[in-house]
Structures are given as structure tokens and as C-alpha cells.
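>>> The sequence isn't on hand, but the structure is:
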């Protein structure tokens, strides 16, 4: 759907300019028509500048998680489309206007600003990934819009001095629009994936293998590389994240890697790293990926980009000087002069803001933390050290979404205006976003996730090491792909079996015998019921930390199923959610006085009172209550304390989260980076770096002599170094 957005501004702009004259003649009086003719272009130019400021703000805000992320996404979409529409309408109006209709000579000076606005601010280059694939259409738009702007420039330009004042803005506008196309093309799937295969020198696979035969030293570790570079302590995490981002470009491009076994440690995080540092590195790495796909930040990483940015800024300052000199010699209306200075000031502000934002970005931190000379070293010990220290306070992902299905059903479905939402067909949208809450991702949850992933990898290593040598895959050496795949398919069955539960006979129907979305709904309902039932019976100190973690993960997985279904394996989860909501309304009627504790108590103790299900109903409410009762009875039978029960439930949810992360394609992860990113994305990348992935296979090196391959961290983007 979004791929047609590019044609919307052009088509609607020409349609608008065609009908507006006739419509205004019939609908409005002569006075209104005169006011519209006088202020039409002024209003559009000012509105175009205002939309640039909005894009500048939302482009910065939409990479952050939180309760406002959905509203930011809406503003981003609207402003992204409206910005192109307004500038195109203004250029179309100029194209069709007659010289005698325009009494304002400053129009010739405003025209190139419209072209400058089409280039957009640095904080947003694409609204969605599909924009990157449409870079060729944007290039065609550049040709057309530049042609229209030049035509209007020549058509209405009577003041030669004013013409010359506008030339620097024309130069900056063409550069800005060209920058946008350059970034879109560079972030397209073909170019992005190809960037990992580019060779920057003569180090081909043959020459590297030759050097490997004569080399007796082991590959340089990353810590040794940073020590040789004299990298500041606060900047090491930025460098680690940057190099991991560069090495994992093939995975971000939906490609699979086969890595030489002796280089494996260079691609993975140490298993001794803390949860805080691991999530911090993953956050920085995803920040690099977001900037690459959705912003212009990467343009300033090259010398060409810095030169073009400098030309734009200098051109704008030159236009300010020449316009100030020119305008003093002519008697232009003061309001038009104010608009002209507003456009000039806005252009300078956007460029300066872009420069400062880049100077404070993670990209710059990588450069500042390496003192390459005495001047740089002095700067690094003062200003750079302070900047890096401020950036180093990142703690990884900060918030996660929550959605309680039963809570939502009871609050919204029984309200008087739910029928209105249903008629307007926005009930699902309201439920997904307006009733989604956000909570902080606390250190305890990060530690729990990180510890679970490390334990899973250790279990994989132990099973593999204990296997008979003849069963180890000869093609992949010490890497057992089938074993790892089997472990990643676990959805809670391993946890239950580890507790000594007869899994096959009692609980298999709730995990392995149903599709994944069905299993999420069953365990979500059971977790809700047990959570509020235990809160009524015990104090929070008795329930322990695992109770809170279970509820957080349960509501997060429910949020993914409801609002981000493409990130989960395919199923009919939306149908089951709808039918479950309907059955709950039938069970409770329109009672409005019950709280969550009362709802949980009623569902647990009145299961036999469920009304007969409809023939084609896919509701899981009754089965979810059954699962909760079975878990409750099991605890009483095994004489567990509440904390042990919640530890088991938390680990079941964690296995479901790991399963979902391993099955989600990176295209869907990247899509939701523009909404602030998801916890699932952070977990998926953390799994990649800890070795829990089907996308990477560890292979033996090709050298028959067994000499280690030479590893050059400076040349690491070359696929020949690590792609077998």
C-alpha cells in the first residue's frame, strides 16, 4: 500500500490545481478569491517550512520506545506525505499561473526553497522500507520537480539581482534532493546487501588464503584491536557495536552466514559479558541499522557527504547575504520580506541542527573515542571525553508494550461506545494502540533474559560435547545444526519436563499440539488468572520476582499477537482473539463493577457455568481457564511454593519469546525500528551474538594446512574474510 504513496502528492497536486479555480469561483465571493490569490503561495511556502520542522522533530522521536510511539508514527506518516504534497501543489500552482496574476516578485526567490524542502531534513529520509526500494521513482520526481522549479524561476523572474540571490538556494535544493535519493538507493535491499560483498582493496579470498599459509599468528581479538588503537574506555561499546553491525549486514539483508570456526569469537559477544552491557551494545547496533535505513545520518560518514553538507550550508549563508543587500534596494511588502527571511532562517536552522545532531550521534562517538593525533587526543580528553561519557550512559532498551486481553475485553467491549467503534471499523485500531500500556524494561528482566539465553547455549554445548564423535556433522565440524534447530523450537516443553512433569500426557495439548498463536492465548489467560488469584491470596514478597516477569512477558507476547502479528509465526490468532472476546462478553454480560481480581476469581471458580460455545467458535477462554486450574492443582500436588511455580511459568514464556525471535524475519524487525523497535528485536539480535541462531553456521577453514586465517579488523566488511 505504501508504495503508491509517491504518486499521491503528484496526482492530487495536479488535481487540486485543476479544480480549485472553478471551485473558488462558484463557492466564494470576490473578496475571498482575491485573498486566496494573494496568500495562496505565501501560505503554502510557510506550511511547507512548518512541515520540515515537524519532520525534523518526529524523525528524531520515532526511534524511541514509549507510550507516544504510536502517535509519533501517525504524525510521521502524515507529515511525510503532506510535505511532498504541499511543495508539489505550490510548484504546480506556479506552473499553471500567469505572470499578470502574480504581483509578488519575491515568488522567484521562494521557488528554490520548495525544492530544498523536497530534500527533507536529515532525521528522516524514508518513512517505510518500501521508500528505499522506490529511489528510482524519486529520481524521476527530482528531474520533474527541478524542471518545474527552473521553469517557474525563469517565467516569473524579472529582477536580475533577485535571480542571482536565489541561485545558491537552487544549488542547495538540488544537492538536498539528490542526497535523499542517494540515501534511499544506498538503503535499498540490493545495495544494502551488496555493501557486505564490496572489496576495498586487493585482499581477495585467494590472497587471504595465501597469507594464511605463511602466517603463524592467531587472529587478533577485538580487545587487542581496541588497545592498539588507544580507544577510550567509554567508547569501546560503540566500537564493538559498530563492527558487529558491519559484520552482520548479510543477516540484516535476509542472507545466511557460514563463518570459519576459528573466527567465531569475533562475531559473538563474550559469554562473560553482563546483561546491561549486552543490551547496551545491541541497542547501539540497532541504532546504526535504523540510521542506515531511515535517516540521512550515514551521508556524513563519507568525505563527499561532508563536502556536500558544507556546500549547502555555505550556499544558504550566501543567499542570506545577497538577499539582504538586494532587498534593501526595492520596496517589497514587509510581510513578504519576513516570509523570505523566515525561509532563510529555517534552512539555516535545519542545516545547523543536522550538523549538531550528527556531532552527537553514535557514529561520531566511534571517531571521537580514537585519538588519532595530538590535537584529536587533546579534544578527546576534554570535549570528546564528556560527550562519550554522556552517550555511554545508555542502558539498552528502556520500555516494552503491554496488552492484557481479558482486561481489554472487560473495559472496552462493555462500554457504550464500543458499538460506535465497530460501525466505524476502527475497533481493532483502538484496541491495539489506545489500550496498549508501556512499562520499563527493568534490569531484573534483562538479567533474566540474558541468563536464560546463556543457559540455553551452555546446554547446547554440553549436549554436543557429550554426543558420539561419529554423530557430529562432518560438513560443519563441531557445529551441530540439527541440535540447535531442535532447541530453538522449544516453546515451554523443555521447562515442564525439567520440572519432572509428565508433559506428554498433561500439558502437550497447550504447547506442541496447537499452533503458536493458540498457545500464546492459552498461557496468557492462565497467567492472568493465576496472577490475580495469587495476588489475592499472598503478599508480593511471597510471590517473588518471577511472578512479575511472567506477567510482563505474557502481556508483551499478547501485544505482539494483537498489534505485531507479522513478527510471529503464521496462524489464526486474530480470529481466536475475536471469538475469545465475544465469549467473555457472553459470560459476564455487561457487568461494569468487577475488577481484575473479581474477574480472575469468577473465571477460576465458575468454569462449569460457561455458556455453550458456538459451533464455529475459535475461543480459547474455556481452555485457558482449564490450563490455569491444572497448573494450580499441579502446584498443590507437588507441594511447590508460589515462587517456584512462577519461575516455571516465567521460563515457559521465555522459551516462547526465544521461539518467536528465532522465527521472525529481519525484514519485520527492521520495519518496526521506525516505531521505536521491539524487545523481540533486541532479543533476536542478542541471540545472534550468543550463537543461538539458525542463520549462522560455523564451518572449518578451507586451508588444508590448518593455519589460522589472518583477520584484519580494518578490512572486516569484506565478505571474503568470513564467508565460507
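Received the coordinates, thanks. The structure presented is a predicted model; accordingly, all values stated were derived computationally and were not measured.

>>> use CA for all of it now, contacts and neighbours both
Will do.

>>> For the residue nearest to residue 306 when sequence neighbours are not counted, give its distance to residue 446.
Leaving aside its chain neighbours, residue 306 sits nearest to residue 300 (5.1 Å; criterion: C-alpha to C-alpha, 6 or more residues apart in numbering). Plainly put, residue 300 is 34 Å away from residue 446 if you go by C-alpha to C-alpha, to the nearest Å.

>>> Grab the longest helix from the chain for me.
As assigned by DSSP state H, the longest helix anywhere in the chain is helix 30-61.

>>> which SSE is residue 185 in?
Assigning secondary structure by DSSP states H and E places residue 185 in helix 160-187.

>>> next SSE after that helix?
Remark: after helix 160-187, the chain's next helix or strand is helix 189-194, criterion DSSP H and E.

>>> Give me the next element, helix or strand, following that next one.
Going down the chain from helix 189-194, the next helix or strand is helix 205-214, by DSSP H and E.

>>> Check it against this one:
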């Protein structure tokens, strides 16, 4: 009886498991799988187009994982779907249409051309993959339409759209690669190497600042010039200077749009009445600075005199007013937006001179392809097909519904992309430059209204505008789950180390920006110091400077962070505290936890070698657990720090002892609470500037896809100003950092 029951259960379960497998082997099963993949890929495209650029203002790990999954799956789903179409034991006249639509998806998303910088370096691989798939697609179309079927009418239009979109993405990947950067930014580097010799400058009215905005971009050389160069090469008469004839000559000043020309424009749109806060002019300034920032990625350096000229613009131009830090920060935000778009989207190619005509041509062919595909559906539903999956209650074929969904998705994608492109920051710069270049536009009220309306539209914030936070004392006892954080999983995912628990990010306070930019403008010394200049300014250098002369800068950061956390609990804010004290408290605690976050989660942005930073942090976590062995509350930790800080020397101490000793010095030796928080606020404002000039440009570019970092904005500003940090103290046998791209 028992054997009979087991046999019956197996027989009942067998159809449930084997039935799906048998169904997929049938013609209708394979057709159903292909249609599901087509619909799934269409929604992947919609998602990438709508949220591709949102990475620059979202640091959530889940969101980045979803974007990565959609970006990666689009290629694999395409390959698998094409394989199913090829192996299908039947012919379906809509297969070539679906195949072309799937191929178009690979290059359709203007808002995300690359997920990482490594994708840009593999542009040749992408081109060959597209070429191979395109050849296979042509064979598929020829096989299906060899009998001159009516459904082949719309395929040529789709192939043209496919070619245009694939070419755009291939060129965007190539332009953002290191090789192309070195080649095509050389003309800007040569121009800027002598631009500072233009004479007297006025950073308020931008006189003398002939930074390039538009005009130096590569343009195609006409047939006559190519023939002339060929003849000269054959005769051996070509001069070495002609090697740059494929670029626009920069000696023709009339074709160049510079910052000086934008500020000198007499049109109402850019006047003090039409642009009182200089937001339109600053768009062009951000674009010009973005081109200078690309030189850093291409490995070109500028003379120190050129950096001094830019520092003069920042200090006496952008920061000339009391609230000038807002304008300076806005300029850098837009500059990094252009940098993000250059590396990770197709905008740099779309807005090249002459490429907008291709966008118009693409729009025309999209319209024709949609019209022709609609006629295909009309023809298709009039004919019986032995390999149709079925019909809807209204009598429509499921294949027709699937194709209709793809067409609707494609229309939505194109409409969204034309909207995003039309109101992008790149489009705004193009409109303003055209306005500066054409006198007739400056006399046309309607054109001015159109440009002003376009520039007022802000599609999204330039970055997350948050300060990440980390509290060493509150997180030192944290232990991650060993289910995912172990040696086996280390091969597949990033590991969370002990003590690596991030606090809730906060919105970047205006007080923090104001304090940091005030410190930058003050410029205590020729080179940035790790807080010692602020101590000298507050007459506390003799007592506290020992904490700035430790073995590594990472130890300095952790010691001052622990001391700041100690003061935060020993000297909390009260109702009687002055506004100045509250401001200093906010600046000190926010920046202290932010720089500590960089130690725990972004060591490649700090002065020390990343491995040194991780080693010092891991060792500090172990020392903290020994120091706070029986402590369970913050009150117990503070009490332990008070009891174990006296009678200790600077040598042989752990960073916990040193942090406790510094915290007690601040709390006990300085009687004025307002002065304590002022010292800490000035120290951290100087420290965040000190860590900003990182030589790892690649790390900053990668952080643009993770919501952005406050330190990246400071890094870009300090690069333009040519401000560097003093030589840091290095630990013994420290690894030398490479100037990586």
C-alpha cells in the first residue's frame, strides 16, 4: 500500500515538472519564450532610458544593482532571443522585426552608454559584437524575405535606425576612452598652455578669460582639403604643422566662443537684467571648466601661471561676494554634470557639430519604421499562421499584441529621449553659444524667450547633495553577517569589514559649504596643511599640533574624529549657546563624520595609500574593542576615555588613547565652549580641503555614478586653482601611489 502511494505521488508530480520542459520544446512553447523575452527587453529599455542618468543623484546600493542588472541583462537577453529565433523549427514573419527591435535596444538609451569607465575602454569589443550580430541579422532577414514577402517592407527603415543608434553608442564609448581623450583634448591643452599670456584680466567681468566654450570641436574635412593633403604627401611637400588639419584652426577667433565673448554679449538675455544671478553665463563657464578638467583625465598638465589665473577667477570672481560660495558650488556642480554625461552617456556625441542632423534623420526613420511596422501588423492578422500562439478575447493575435507593445515602448522611449536631450545641460550651452554667435538672435524677443524657457527647466538635481556619515565610536563593535562576508563570497561580492557600518546620510548643510569655501578663500599658506594652519590661527598650535604629526594622515583623521565625538557627548548644544557655537558644532560634527566615512568606505580618495588606510582602520577597530571591552553604552565609552587618557605619552599609544587624550585636552584645557567648537570647525574645514587634491582621478569619476561626493567637488575646484597639499608623512615601507586614470 505504501509503495502504491509513493508511485501515485511521483506520477502526480511528474507532469508538473516535466510538463514545462516538454512545453518549451514545442513550437508554441518556443514562440511563447521568444515573445516573453521581447516584452522583457522592451521594459528593460524603458527603465534604462528613464533612470539611466539617475545614478549621479542616488547612492543607494539597491538602485545601482538594479541599473547594473538591467544594463547587463540587455545584452544576454538579446543574444539568447536571437539564438531561439535561429533554432526555431518554424518561420514567423515577425521574427526579423523583433530581432531588429532587439538590436536597436543595445544602442537606444542615450542616458546610459556605459556603466563604468572600463566599458569605455572596451569600445572595440562592442563594435565587433554589434558587427557580428548585424551580419547574422542580415542573414536572418534574407532567409525570411527571400520570397519577397510584404512584411519585409519596413525592415530597411529599422536597419537604418539600428545603424544610427549603434554608431552613436560606439562613438560615445570611443570618445570617453583614454586613447581618444589624449588625442582630442590635445588641442585644448595646447591652447591653454599659452592662454594665460593674453594680458590683464578682470575676474568679475571675465575680461581676458578666453577659455574655450565651443568652436574647437573636431569637424569633418571636406573632399577638396583631403585631396590637397593627399597630393602634398605624394609630392613630399607636406609640412609637419599640417598634422592638425583634421581639427578646427584655433587662430580663427571669430569661430570660437570663449568665456570673454559670453560675458561681453550685448543681448538682453545675458544682460544684468535678463540674467541677474549670472546663471546662464555660468552654464558656459561650467562647460569651459569641464573641458579643462578633461585634461586631468587625459594626463595633460597646465603651466602654474594658468592655474593662478583660474584661482584668481575663483577667489576674486566667484567668491567675491559674501554668498559667493553658492555660485562657486553651482558652477562646480554643473561642471561635474558635464563630466558624468561625457563618460557615461551619449550626449557628448549627440551635440557634436553636425551630429544633430543625424538625430533629425533618426527621428524621420523612426517615424517611417513605426508606420511600416503598423502595416505589417495589418497584413499579418489577415493571414492564418499555423504557428500562432493564440488570440486575445477581441480576436487579435498574441504576436500582434507583442509587436504593438514593443512599438508603443519604442515610441515612449524616443519621446522621452528627445525631451531629455532637448532640455539637457548640453542643449542649454548650445543655445546660449548660438545666441552669442548670431546678432540676429540677440534682436529677436521670441528666441530669447525660448532659450530662457529651456534653461529654466531642471530635469534632475546634479548630484545627491548629501554628506555621508560614519561614527567610529558607534560602529566599532559592529560585526557583519558571515553568511555573505567570508572567504568564499569574497570572490563574488565586496566584503563588509568589522566596524564598517554607515550612519544615516545628512543633507549637505549650507553652513558646511560656507565654512569650507571661507577656509579656501583665506588660503592660510602656499600649500594646504592638515589642520595645523587653523590651530595656529586660533593660537592652539603648541598644545594640539602633536595630533597633526602622527605617522599617517589616516591616524590623524581617526584621532581627531574620536576627539570630536568625545566633545560632542561631553559638550552638547544647549539652549543658551550662541548661533556661532551652533554653526561651529554643526560644521565640526558633520565634517568629522564625513571624513571618517571616507576612511571607512572610500580610502582611495585619501592622501595615504588605500591599503594603508584599510590597515590603519582595521587595526583601530581591534584596538577600540580592547579599549571598550565592557562598555555597552555611549556613556560608558566616554567614561572609559576620560579615565584612560592621563599619564600617556605620544609614542606607543593606540589611536584610541590618542583620541581620548586629545578629547580631554580640548574639553579640560580650553574653558571656553565656543572656542572649542570653533577650533574643531576650523580644523575639519581645513582637513576636508587637505584630503581633496587626490591624484586618483579615476576614483572621482567612478564616484559620480554613486550619487557624487562633496570631496569630488572640492577636488575639481582645487585642481583648477592649482592648489596642492603639503607632503604627507608616510609610514615605513608605504606603497607609492600611482597617478592612475
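In hand now; what should we look at? These numbers were taken from a predicted model, which means no experiment stands behind them.

>>> re earlier: how many other residues sit next to the counterpart of the residue nearest to residue 306 of structure 1 in structure 2?
Matched by TM-score structural alignment, residue 300 of structure 1 corresponds to residue 350 in structure 2. Residue 350 of structure 2 has 22 neighbours, counted by other C-alpha atoms under 10 Å.

>>> And for residue 466 of structure 2?
18.

>>> That one and residue 708 of structure 2: what is the separation?
From residue 466 of structure 2 to residue 708 of structure 2 the distance is 9 Å (C-alpha to C-alpha).

>>> same thing with residue 68 of structure 2?
In terms of C-alpha to C-alpha, residue 68 of structure 2 sits 17 Å off from residue 708 of structure 2.

>>> neighbour count winner among those two?
Neighbours were counted for residue 68 of structure 2 and for residue 708 using other C-alpha under 10 Å; residue 708 has more, 28 against 15.

>>> Using the three-state scheme, assign the aligned partner of that one in structure 1.
Residue 708 of structure 2 maps onto residue 677 in structure 1 when the alignment is built from TM-score structural alignment. Here residue 677 of structure 1 is recorded as coil under DSSP: H, G, I helix; E, B strand; the rest coil.

>>> where does the closest residue to residue 421 of structure 2 other than its chain neighbours fall, helix, sheet strand or coil?
Closest residue to residue 421 of structure 2 apart from its sequence neighbours, by C-alpha to C-alpha, 6+ apart: residue 427 at 6.9 Å. Secondary structure of residue 427 of structure 2, reduced to three states by three-state DSSP: helix.

>>> Need the counterpart of residue 427 of structure 2 in structure 1.
Match for residue 427 of structure 2 (TM-score structural alignment): residue 364.

>>> Tell me, how many residues neighbour its match?
18.

>>> before we move on, back to that, how close does the match of residue 708 of structure 2 sit to residue 70 of structure 1?
Applying C-alpha to C-alpha to residue 677 of structure 1 and residue 70 of structure 1 gives a distance of 12 Å.

>>> Next: residue 244 of structure 1.
In terms of C-alpha to C-alpha, residue 244 of structure 1 sits 29 Å off from residue 70 of structure 1.

>>> Same check on residue 632 of structure 1?
Residue 632 of structure 1 is 38 Å from residue 70 of structure 1, by C-alpha to C-alpha.
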